[in-house]
Structures are given as C-alpha cells and as structure tokens.
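Q: all I have is the shape, not the residue letters:
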C-alpha cells in the first residue's frame, strides 16, 4: 500500500485502487482484481470512487470510476477514463462492464476460467522466443491472443505483422512472405522486403497456416530452421530474427495425415500449442465481450440488462465472437437512444440450414431472398458432388471446375453461415 498525498492507494499487482473504492465497491473491486490477476494484467488500470479526487500520479493510467446507482450505466468521456454506474456489485453485468471499461483497445477481455487459464499460459510463453501454434474455430480471437503474446514479450517494441495465408493470392504468397528483387517476375517494377524482413526483431503471425501451399511450406520450414530467407530473384539468403506465431482453424494433425500439411513443419510450429474454445464453451466471456463491443461501437454506450445478458448466454454462437459483435451492433441500432439494451433488442442470425446425412439433402430457408436461394443451391451442388466423389475434395473440385483451395473456402463459408455439412462430405481423403 502506498500513500499519494491524502489518498491511500492499494496495489494488488494486477491493478491499483483507492481505499475509498475498496470500501464503497468492495465486492466489485475484489472480483475484478481476481480476474485480472489470473493472467497478470498490466498495472495500467486504476479504480477509484466516482466522488473522490483522482491523484495526479495516476494521470497516465487507464482510470475507471465506480459509482453505486439505482440506474446502471457506462460511459467513456475521454479516451482514458471510463465511468461505470452499477446497482449490484455481485451481478454479472457490473463485473463485465468494469472489465470492458478497463481493457485497452485490442487487448483480450476474459472472465471465463477456460480463457483465463489460456491467457495465464500465454503470458508465460511470451517470455520465451519459441514458436506458438494457436488452434481454434474461426472467430474465437486467435489474432487477439497472438498480439497479447507479442505485447508481453521482449519484442513488444518491434513490429507485429499479421498476414492471412488464405487471403493472399497463392501465386504471390512467396514474394509477399520472403520479398523479391526488382525484375524477378513480370510486374516486379521495384524490390520488396517481404513480411519476414518487415517483422525483423518482432513477431510474424501466419493466420490460417493450413491454407499455405505445400511447396511454400518447405521454404517456410527452412526460414524457421535457418533464421534466413531467400527473396525471389536473389542468390544469397538474408538473415532475419522473427518469432512466428501460427494459427489454424482446421485439425492440423489430420491435415498432416492426409498429406495436405508437412509433418516436419507441423512439429516445428507445434513447440507450444494453445487452443481457444468456441464461445459457447466459455460462457463467462460473453458478457464482458458484449460490453466491450458496446463501448467500441457506441458513443452513448447503453447498459445491457440482465435479461439481455441471459439471452446472450443461452445462444449457441456458431459464428463465435464475430457473430456476437454482429448481434451487439444490431442491438445498438434497435435500441436507438435508449439507455438500456433489453431482450427485445437482441436479434440473432437466422441463417439457412442444410443438413446432409448419408447422401440425403434437406434444405429449408427462412425467406425466399435470391441470396439465400443461390447459396443453398450452390451448397447442395457442392455437397452432392463431394458425396459422389466419396468425399474427395480433389476429385470434387476437378468435377466442379474450381480449385481445391476455392472449394475449401466455399465449405468454410457454409459453416460460418450456419450451413451444417456432414463429416463424410468434408472429411474424406484426397
């Protein structure tokens, strides 16, 4: 405990708070301290009672002012200070609002034991330079966790560069990763250093690593083993000092078994694996994430009622955190100028559903919109072709006249839209 003038400030490691805050908001302060301490949150958070003077020593800290009030609310009058007014210090909403208000932009927000254990482990991993492989469904926060590891590492002052291997043209991926010299290929009017050299000294995130072509996987393995890259058109390697974090939303051991991913690269990346669960499997994260999205997308930042939070907690969240963000943004529009988001403002996605079992396809749509009809027709055609090809994506792609890579995109988009596809259709051998 330290004395800043007339204000007594307690230091619990994860955050600091005044004596007045500890007395007036004991239940909420203690719960917040326990959650933030679970993953060693930075000591940049200062809690105080809304009616006390803020010590000058906290000027550069993120400050959250707490107030007991009959009508709860949350606001951020400036980029540093947030005000949380709550009625029940033991309630779900009050802790969620505090965690959301205390978090800096881009930082993880978690309260579920599953997520807290992953963050605690990630902080320990950050102290080393070993490669990290993060597995988890699409939209669960793998890039946020990667940034967390970078920010807690000795490389935090150096670049963090995130690239999506599935989003870049396959023909250009090598040049984008390793760089190229002027004139090394048609259109190369100038040299480029590539992402590896751009991330020198820092961290390179390779998202959707399973989408990387096999030929390029061999060159990535060499870059990891030797700590050097050979730009296209060059004859001499260039040394790089880069920590690689790879993310995958598919089962990489299965990809290795089926020949779509190199076993040596997998074991090189899989030094320390982390796994993020689907949002429905970590329900205590839903409320703080929802409040964080309210703060992100609304200047007025309405409160989320207990009934609305209960509705969110009961949803299955097939689209994970991205779906939650859509639902929150939709709720903000429906709530308008209201001070509270209620259950009537919560509208979930109602995607078309497609279920295939043993080759039988049954489809239903909620409406007759052309986009739904086109998507359903495309899904039926693709899945029927997969079934006819005994699940072989290579054969199905050839028959459909598209690349296997495009076929994987289509199947992933069906899953994200809520279209269920049988394991036989997508899990067959090449």
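A: Yep, it's here. These figures come from a predicted structure and were not determined experimentally.

Q: from here on, contacts and neighbour counts on C-alpha atoms
A: Noted.

Q: C-terminal to the stretch of helix or strand residue 375 belongs to, what's the next element?
A: Using DSSP states H and E, the element containing residue 375 is helix 370-388. Using DSSP H and E, the next helix or strand after helix 370-388 towards the C-terminus is helix 393-400.

Q: so which bits of that following helix are buried?
A: Going by neighbour count (16 or more other CA atoms under 10 Å), the buried part of helix 393-400 is 393-397.

Q: packing partners for it?
A: Secondary-structure packing of helix 393-400 (3 or more CA pairs under 8 Å, 6 or more residues apart in numbering; DSSP states H and E): helix 370-388, helix 404-416.

Q: got the angle for that helix vs helix 404-416?
A: Put simply, helix 393-400 runs at 100 degrees to helix 404-416, going by axes from the mean of the first three to the mean of the last three CA atoms, to 10 degrees.

Q: so which of the helices and strands packed on helix 393-400 is nearest residue 132?
A: Minimum separation from residue 132 across those (CA to CA) falls at helix 404-416, 23.7 Å.

Q: from the contact counts, what lies against the helix or strand following that closest one?
A: Scanning forward in sequence from helix 404-416 by DSSP H and E, the next helix or strand is helix 423-427. Counting contacts by 3+ CA pairs under 8 Å, 6+ apart, helix 423-427 is packed against helix 370-388.

Q: what inclination does the helix it packs on have with respect to helix 404-416?
A: Helix 370-388 and helix 404-416 are oriented at 120 degrees to each other (the same axes, to 10 degrees).

Q: list the buried ones in helix 370-388?
A: Counting neighbours by 16+ other CA under 10 Å, helix 370-388 gives 372, 375-376, 379-380, 382-387 as buried.

Q: distance to residue 334 for these - can I get that in a markdown table?
A: A markdown table is the format used below for those (distance: CA to CA, whole Å):
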| residue | distance to residue 334 |
| --- | --- |
| 372 | 24 |
| 375 | 27 |
| 376 | 29 |
| 379 | 32 |
| 380 | 34 |
| 382 | 37 |
| 383 | 37 |
| 384 | 40 |
| 385 | 42 |
| 386 | 41 |
| 387 | 43 |
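
Q: the residues you listed: which two are farthest apart?
A: Farthest pair in the buried residues of helix 370-388, by CA to CA: 372 and 387, 22.2 Å.

Q: quick revisit: which of the helices and strands packed on helix 393-400 sits closest to residue 206?
A: helix 404-416 (17.2 Å).

Q: list the buried residues for the closest one?
A: 404-405, 407, 410-412, 414-416.

Q: quick check, nearest of these to residue 220?
A: Proximity of those to residue 220 (CA to CA) peaks at residue 405, which lies at 19.1 Å.

Q: against residue 309, how distant is the closest one?
A: Using CA to CA, to the nearest Å, residue 405 is found at 39 Å from residue 309.

Q: same question for residue 207.
A: Per CA to CA, residue 207 is found 31 Å from residue 309.

Q: neighbour count winner among the two?
A: residue 207 (24 against 21; other CA atoms under 10 Å).

Q: and the comparison structure, right after this:
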C-alpha cells in the first residue's frame, strides 16, 4: 500500500525528499485554490472596481467556512499521521470515518445557516446599496457549494496525513482549468456577472468532490468502509478538545479581516479593492510558505508515532532554509514588479498606487510568517492545537486590530498595512519562544497510539 511506503520515507528517508514529496504537490494545490478567487478578480476586474470590492468583502466569510473544514481536519491529521507512524492502521481509518461523519453534518448546518443570514451579516459590516447587492449575490451562490468545500478539505487532509499529495493536486488543477473556462462564459457570454463567477467556482469544486468521495472509499489509500462512519462519545470529546482550538485558529483571521474591511470601508471602495487585491497577491507566496510548512504536521505526527523526535528538529532546520529561499525569491519579484503585477488585476490608477504601497510594506514579513507556520505545523502534528490558537489570537486581536485604530490617528489609511507588518513579525518571535520550550515533545493525553 502506498501509505505504508510513504510511512517508511517519512520516518526513515532523506528529509529534504520528505518535505518536497509532501509539500510541493500541496503548494501547487494551494496556488490552485488561491487562483479560484484571483480568476474571479481577473475577469470581474474588467467590469469595475466595485465587483472586486464585493469579492474582497465576501472572501473572509468564504475563507472562514473553508477554515472550519480545515480546523475539523486537524485532529484527524494528528491522529492518522501518528497512527500510521505506529503502524496502527485501523485506528487511522476510524479517525477518518469520524471526520467524514462530523464534516458532512457540519457542512449542512453552515450552508443552510449561511444562506439564511448572509445578507444580515453583510449589513452588519456596513455594506449598503450596490456593493451590498453584489456581495450578497456572490456569497449566496458560493454557500450553495459549502458541502463541496468541506468534502474537498477533508479529502486533501486525509491524503496529507497519509503523506500522499499528488492525487489532490491532479484534481485541483483539473478543477481550476474548468473554472477558468467557465468564468468568461458565465460572466460575459451569459451576462451573469458576479453570479457567473461564483457559479463557475462551485461547479469546479463539485468535480473535485466527486473524485474525492470515490477515492476515499474505493481508491488505493486507507480504504474507508461503512463501519468506520460512526462516532462515539470518547471520539467526539477528542475531536472537540483538539478541533475547537484549531477551528478558532483557522477562523480568527478571516473574522478579523471582516472587521478590518469594515474599517477600511470608511476610506472608500477603492481602498477596499486595494487591500483585498494586496492580500490576494501576498497570499500567493505567503500561502506557499504556509503549505510548505504543512509538511511539518505530517512529519511531526508520523515521527512522534515512530518514537523518532530528533528527525522533527532536523526537518525544522531544513524547513527554515526553504522558507528563507522562497521568501527571498518572492520578495525580489514583488519589489521589482509590484506595479506590473497589480496592473494585471486592475486598471484603476488609485488602486494600483495604493496596492503597490501596501505590498512593499507587508510582503517583507513573509519570513516571520513562514517561521510561525512551521512551528504551528509542529504543534498541530503533536496534537497541541491550543498553542496555535493562542498565537493567532495574540497576532490579530491583541496586536493588529488595536494598532489599526491607534495608528489611524497618526497615519490614516496606512494603519491598515503597517499594523499587519508589526503583528506578523511579532508572532514569528512568539512562535520561536514556544518552539524552544520543547513543549511539543510531551505526550498528548488526547492522542494514544
């Protein structure tokens, strides 16, 4: 079985090969995921900055939903990776079955609730008029595909825990190609505008979901059977203990971004479009660093299960070298070609000017962001999800958001990007302190393999 071959590589093989075999396909998959919204922005940008501003407002809500699925997956990744490392495969299958069961029910609840309250939520963010109408239309269509979002997230997480990232990559690329094909047809030829962009995204993700379901039950990985699709009291308690902090960690940032966007609205739609576009461009390299660091979750889990923690420390050293290489490459491109990059997505001179300044202040934090993500991956692989939660909440709610309001008195709209830079650099330092404490090496009472 491939997952057994992957286990041998992860617990005994060359660590650079381990990192790249797990992370490279996931990095491309992450680029593909980011490309969905960028594709929408590219085509809708031809209609006007108001459409781009609408996606900017809606994106944190969509990201929060996606991250709920990721948060639910964290306990499974920790348990499955450690179970595979300890060669306890039936325990791994039960954990996957529990995730599928809970994720299906959760996706239905979130999807229906979102459809009922989406407009009210947008109004709370001070949206009104045409911007409210566009944002609401886009969000409602995307919410119809909530179940596909959860299925895809669970499938990718299952494969990550197994150490197999290639299958999700193939399907993500196929789905993106379909999205790129459908976008101009729905937006321009069928004259559906922003609704067409959302519809193209949902249909593309539906394709990936169909394959993910088939591969989970009939593929070559850990085959899940009907008997595994249950949940008992102890398993639910474990999922809550590990999953709730992970969910809070995952949704804290998009919820904070909703508040930040609401504050940015006071400076006008053009600034909203600039901040949203700047964040999306940043996210290309930032998310690559983050995905690179997800390899640390699988490496940590399987090597803790195999009782070889020294490989985790060695992998972290190698990860730091890769983070600095990728960050330096990305920073060089952004500093040299920021105006040209922004110009691909907007022809508004004000948006181009503001987004360029935003990028030059925030992008250099990519190094500290990568360090934080690597250390977060170690703690999640060990099952200590509260540590990541604490650091994330400190970054957003104790440092970044208060700084926005404090700095706004002195530098106005620029407070939105300088607060981001200060907060991100701060959590890198905090994460290093946690890592050096070696608390991730202690046995976790919620994971027994």
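A: Nice, thanks for sending it over. Please read all numbers here as calculations on a predicted model, not as lab measurements.

Q: just give the TM-score of the two.
A: The TM-score (TM-score structural alignment, normalised by the length of the first structure) is 0.27; 193 aligned residues with a CA RMSD of 6.9 Å.

Q: go ahead and confirm residue 243 of the second structure touches residue 75.
A: Yes: the criterion here is CA atoms under 8 Å, and residue 243 of the second structure meets it with residue 75 at 5.7 Å.

Q: higher neighbour count, the two?
A: Higher neighbour count among residue 243 of the second structure and residue 75: residue 75, with 30 against 25, using other CA under 10 Å.

Q: isn't the more buried one up against residue 242?
A: Yes: with contacts counted by CA under 8 Å, residue 75 of the second structure reaches residue 242, the gap being 5.5 Å.

Q: contacts only, for the residue nearest the centre of the second structure.
A: Nearest to the centroid of the C-alpha atoms of the second structure, with distances taken as CA atoms, centre = their mean, sits residue 67, at 6.2 Å. Contacts of residue 67 of the second structure were listed using CA atoms under 8 Å, 6 or more residues apart in numbering, and they are 247, 250-251.

Q: what helix or strand is it on?
A: Following DSSP H and E, one finds residue 67 of the second structure within helix 49-85.

Q: which strands and helices lie in contact with the helix or strand that that helix is followed by?
A: Following the chain from helix 49-85 of the second structure toward its C-terminal end, the next helix or strand by DSSP H and E is helix 89-124. Of the remaining helices and strands, those touching helix 89-124 of the second structure by 3+ CA pairs under 8 Å, 6+ apart are helix 49-85, helix 129-143, helix 146-162.

Q: using a markdown table, lay out those together with distance to residue 22 of the second structure.
A: Converted to a markdown table, these look like this (distance: least, CA to CA, whole Å):
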| stretch | distance to residue 22 of the second structure |
| --- | --- |
| helix 49-85 | 13 |
| helix 129-143 | 29 |
| helix 146-162 | 7 |
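
Q: looking at the ones you listed, which is closest to residue 274 of the second structure?
A: helix 49-85 (8.4 Å).

Q: ok, residue 119 of the first structure to residue 275 of the first structure distance?
A: From residue 119 of the first structure over to residue 275 of the first structure (counting by CA to CA), the distance is 11 Å.

Q: what does residue 74 of the first structure give?
A: Taking CA to CA, one finds residue 74 of the first structure at 32 Å from residue 275 of the first structure.

Q: the more surrounded of those two?
A: Set residue 74 of the first structure next to residue 275 and count neighbours by other CA under 10 Å: residue 74 wins out with 26 against 17.

Q: go ahead and confirm the more buried one touches residue 93.
A: No: in this structure residue 74 of the first structure lies outside contact range of residue 93 using CA under 8 Å: 10.7 Å.

Q: so how far is residue 259 of the second structure from the closest residue to residue 115 of the second structure other than its chain neighbours?
A: Residue nearest to residue 115 of the second structure in three dimensions, not counting chain neighbours: residue 140, with 5.9 Å by CA to CA, 6 or more residues apart in numbering. Per CA to CA, residue 140 of the second structure is found 20 Å from residue 259 of the second structure.

Q: got a list of contacts for stretch 237-254 of the second structure?
A: 60-61, 63-65, 67-75, 383-386, 388-390, 392-393, 396, 446.

Q: list the buried residues in that stretch.
A: Buried positions in stretch 237-254 of the second structure, judged by neighbour count with 16+ other CA under 10 Å: 238-239, 241-254.

Q: from these, which ones fall inside helices?
A: Applying DSSP state H to these, the entries found in helices are 238-239, 241-254.

Q: returning to what we had before: neighbour-wise, which of residue 140 and residue 259 of the second structure wins?
A: Per other CA under 10 Å, whichever of residue 140 of the second structure and residue 259 has more neighbours is residue 140, with 20 against 17.

Q: wait, what's in contact with that one?
A: So residue 140 of the second structure contacts 114-115, 118 (CA under 8 Å, 6+ apart).

Q: repeat that for residue 18 of the first structure.
A: With CA under 8 Å, 6+ apart, residue 18 of the first structure has these contacts: 7-10, 47-49.

Q: what separation is there between it and residue 161 of the first structure?
A: To residue 161 of the first structure, residue 18 of the first structure is 38 Å away according to CA to CA.

Q: next one: residue 423 of the first structure
A: Distance, residue 423 of the first structure to residue 161 of the first structure, using CA to CA: 34 Å.

Q: what do you get for residue 244 of the first structure?
A: Residue 244 of the first structure is 10 Å from residue 161 of the first structure, by CA to CA.

Q: before we move on, what about residue 9 of the first structure?
A: For residue 9 of the first structure relative to residue 161 of the first structure (CA to CA), the value is 38 Å.

Q: same check, this time on residue 97 of the first structure
A: Relative to residue 161 of the first structure, and taking CA to CA, residue 97 of the first structure is found at 30 Å.

Q: so which of these two has more stuff around it?
A: Higher neighbour count among residue 97 of the first structure and residue 161: residue 97, with 28 against 17, using other CA under 10 Å.

Q: before we move on, back to that, which among the contacts of stretch 237-254 of the second structure count as buried?
A: Among the contacts of stretch 237-254 of the second structure, those classed as buried by 16+ other CA under 10 Å are 60-61, 63-65, 67-75, 383-386, 388-389, 392-393, 396, 446.

Q: quick one on the thing from earlier: from residue 332 of the second structure, how far out is the residue nearest to the centre of the second structure?
A: Noted for residue 67 of the second structure: a distance of 30 Å to residue 332 of the second structure, by CA to CA.
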